[in-house]
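> Fold the following for me, if possible:
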Amino acid sequence: MEKIYLDYNASTPLAPEVVDAMQPLLTDFYGNPSALHWAGEPVKDLLHNAREQVASLIGSSSREIIFTSGGSEANNMALKGYYFKNRYKGNHIITTKIEHPAILNPCKFLEQIGAKVTYLGVDQYGRVLPEEIEKAITKETILISIMHSNNETGTIQPIKEIGEIAEKHGITFHTDASQSAGKVAINVNELKVDLLTIAGHKLYAPKGIGALFIREGMELEPLIHGAGHEFGLRAGTENTLLAVGLGQACLLAKEQEGKPYLKDLTNYFWSQLKEVFGEQVVLNGHPEQRLPNTLNVSFVRRIGQDLLSAIPHLAASTGSACHAGSIELSPVLREMDVPEEVGMGAIRFSLGRYTTKDEIDQVVLEFEKII
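I've put the predicted structure just below:
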């Protein structure tokens, strides 16, 4: 049976164009980008070009892009770096209960050293209400961190409205756009965000590379101290190989922007599931304000992991945790007040650039056989 990959939110394959862009750095371009000689200068140029490509994807200046080892490091740099440098202004952070662990766990760490964190709930679609954020602001609030889109449901948050609230109150605003960058158009100035996270392996770049947008004028304490790499914010010789891969991936994503293929294919998938299963299948997340490639559905009174186990050639995921034979409802769905008999049957299908309509038809057929 031919394998089908519908787990693009977990990780994407490398785009062939990304592999081609990286290839010369494995052989010809081996100099240190900080070196002022014939071997270093072309590598420095490649690094600068990659930074320009990442900046272009989100509408920023290249000087506002810091390369990191991925989304988790970028999130840690945003939260810890900002808190350490600015805690003299206040100690209060606002976030949500449905953030990725790369946000929730740094917040818990900061609470141990004096930070006060407000974790806001979400509505039935998984969206935080902007007015709840405004109500949570105190004179001690220095940072708001809200994910751009949820990795499980694909629900997109009202980032622009939150950005306007943050700007009005003079509070720094961070968004984790790991799942969104490359899937939907993002402009940091329109969204009024000051810090934004990108993860390479979510947009056809390698694992182990990411970026943090830091608006000019923002002051962060480096997590890694040493020489003055990355504008003095991240010491260590830059991984130009992976940075070039991320840059090329961002260039491709910019070219793909606005094309309806993924949205149309995801909508087709949902229509086919509804046609076959009717009331037995339920959509989790917002029906419209969600990523164009993400379809989180529940097969009512079923166990999502059991269904996936019955189709071993299909790669998809559930948000539920399995421990010693017991199933624990996804924390995200729990915060959305999804009933147990619905949430246990949740499966996240995340489509990608290389997904075909034939694959979708095959998956629907497979589920029809086993349910």
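> use CA for all of it now, contacts and neighbours both
Will do.
> So which residues of the stretch 1-150 of the chain form strands?
With strands called from DSSP state E, counting those that start in this stretch, the stretch 1-150 of the chain shows them at 4-5, 65-68, 92-96, 116-120, 141-145.
> which one of these lies closest to residue 253?
strand 65-68 (16.9 Å; CA to CA).
> please give me the structure for this one as well, since I'd like to look at both together:
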Amino acid sequence: MYPCRVPLAVPYWNGATYRAILRSIFSGSVVDGPDLDNLESLIVRPLGVEATILCGSGSFALEIVLRACGVRQGDEVVIPTFCCTSVVPPILAIGAAPVFADVGEELNLTVETVGAALTEKTRAVVVPHLFGNPADIGVIVDLAQSRNIRVIDDAAQALGATIDGRPVGGFGDAGILSFGGEKVCSGLGGGVAVCRAKNFLRDFKIDLSQSRLSTAFRGFLSTMIWRRWRRWTLPAEGLFSRRSGPDSPPAPYRKEAMANLNAAVACGLMQTLGDNIAARRARVRAYQNLLGGGERLELIPHRSGSACLTEVVRVRPQGRDEDLAARLIETLGRAGYEVQGSYVPIHLLPDYESWVRQPLPHAERVWADLIELPCEPDVSFESVERIASIVKRVVNS
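Next comes the predicted model:
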């Protein structure tokens, strides 16, 4: 691993963020405090939802909304094969089965790929907005409603993204948000379960306050070490990643509630969300201007309401140059820029092959040629230009 000048997925924090942390600690409100209610208020109104539960992780939030949507043992839940593997454990925790669907050109579920995966056992569809780019969830909701199937709006990667001016997370029957690492609003960790109907979450208002202290300090330490100080800690993380391997199953998630310390940071991040996304969109436009038009490069399109978590580029190998994406990641790493390959389709991983039912050709065709470029607000336009220059040089060599 090489020294990192521009890391990927560094949280967008400012002085107010650190003041919120200190205020929560020195006021004795690390576990319980007013920021929990404040965060719920910041979420409920714009999303148009009636009920929320603040959780220790997005995975636990997903389990809660799956149960609230009536998913039970033996049911099937449709998810995209091209997404984070952390979507799978909450489904398995209930005793349901994941059914993998292909993705479209924008790397999200489409109504066609969802329709091909539905069966008589399908109880719910989870629709992530990958890389902050909104999926066409409206037509998926229409299809699901015609079959009496629930839709979960997974906005973990897309907090602040909109469809026709309406924030994602509030479409469908229920949704989830995340303040975990490598998210648009990357805080101290935590997730939010949201539902349009208040009675959906009536049975899940459980008291988990005894676990909140560990949630707070674990989130603080991991965020500071692996995210805020990522420029210096990335070499150690790189060694760990090489040991664990890219196909490792996700770590077990804890069934904990969110701590007030986590909520305090999340409230601050919600206040700066507009500036955060505007800065990300500006960097995406810069990449598009610098990299667009090449025969061997394809920029995955962002919709107008995208939160622009990262800029995703597909390289097109020619001849025997099948390792072009890996070579590009290596070259950028040597220059001090952290980029990464994208997800391996879940149905191709050994731990999940028993649930594979059909070929998923688009995900299988494109995944190995995708790389993610940094577009956080802290990434300078000079760095964007340098990254784009290296990409073009390697691709055209």
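> Give me the TM-score for this pair.
The TM-score (TM-score structural alignment, normalised by the length of the first structure) is 0.72; 328 aligned residues with a CA RMSD of 3.9 Å.
> how about CSV for the strands of the stretch 1-150 of the first structure, with mean neighbour count and distance to residue 103 of the first structure added?
Formatted as CSV, these follow (neighbours: other CA atoms under 10 Å; distance: least, CA to CA, whole Å):
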stretch, mean neighbour count, distance to residue 103 of the first structure
strand 4-5, 18, 27
strand 65-68, 25, 16
strand 92-96, 23, 8
strand 116-120, 18, 11
strand 141-145, 24, 8
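> what would those strands look like in JSON lines with distance to residue 18 of the first structure?
JSON lines is the format used below for these (distance: least, CA to CA, whole Å):
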{"stretch": "strand 4-5", "distance to residue 18 of the first structure": "20"}
{"stretch": "strand 65-68", "distance to residue 18 of the first structure": "17"}
{"stretch": "strand 92-96", "distance to residue 18 of the first structure": "34"}
{"stretch": "strand 116-120", "distance to residue 18 of the first structure": "38"}
{"stretch": "strand 141-145", "distance to residue 18 of the first structure": "31"}
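> among those strands, which is nearest residue 259 of the first structure?
Across the strands of the stretch 1-150 of the first structure, residue 259 of the first structure has its closest neighbour in strand 4-5 (21.0 Å, CA to CA).
> Return the residue of the first structure aligned against residue 287 of the second structure.
When the first structure is aligned by TM-score structural alignment, residue 287 of the second structure is paired with residue 269.
> so what's its match closest to, chain neighbours aside?
In space, and not counting its chain neighbours, residue 269 of the first structure is closest to residue 360: 6.2 Å by CA to CA, 6 or more residues apart in numbering.
> so what's the residue nearest in space to the middle of the first structure up against?
The centroid of the first structure falls nearest to residue 178 when counting by CA atoms, centre = their mean (1.9 Å). Residues near residue 178 of the first structure by CA atoms under 8 Å, 6 or more residues apart in numbering: 71, 197, 198, 199, 202.
> So what's the residue count around the aligned partner of the third one in the second structure?
Looking back up the chat, that one is residue 198 of the first structure. Matched by TM-score structural alignment, residue 198 of the first structure corresponds to residue 178 in the second structure. Counted by other CA atoms under 10 Å, the residues lying close to residue 178 of the second structure total 30.
> I'd say residue 178 of the second structure and residue 191 touch.
Yes: at 4.3 Å, residue 178 of the second structure counts as touching residue 191 under the criterion of CA atoms under 8 Å.
> what's the overlap in contacts for the two?
Joint contacts of residue 178 of the second structure and residue 191 (CA under 8 Å, 6+ apart) are 57, 58, 156.
> The first one maps to what in the first structure?
Same thing as residue 57 of the second structure. By TM-score structural alignment, residue 57 of the second structure lines up with residue 70.
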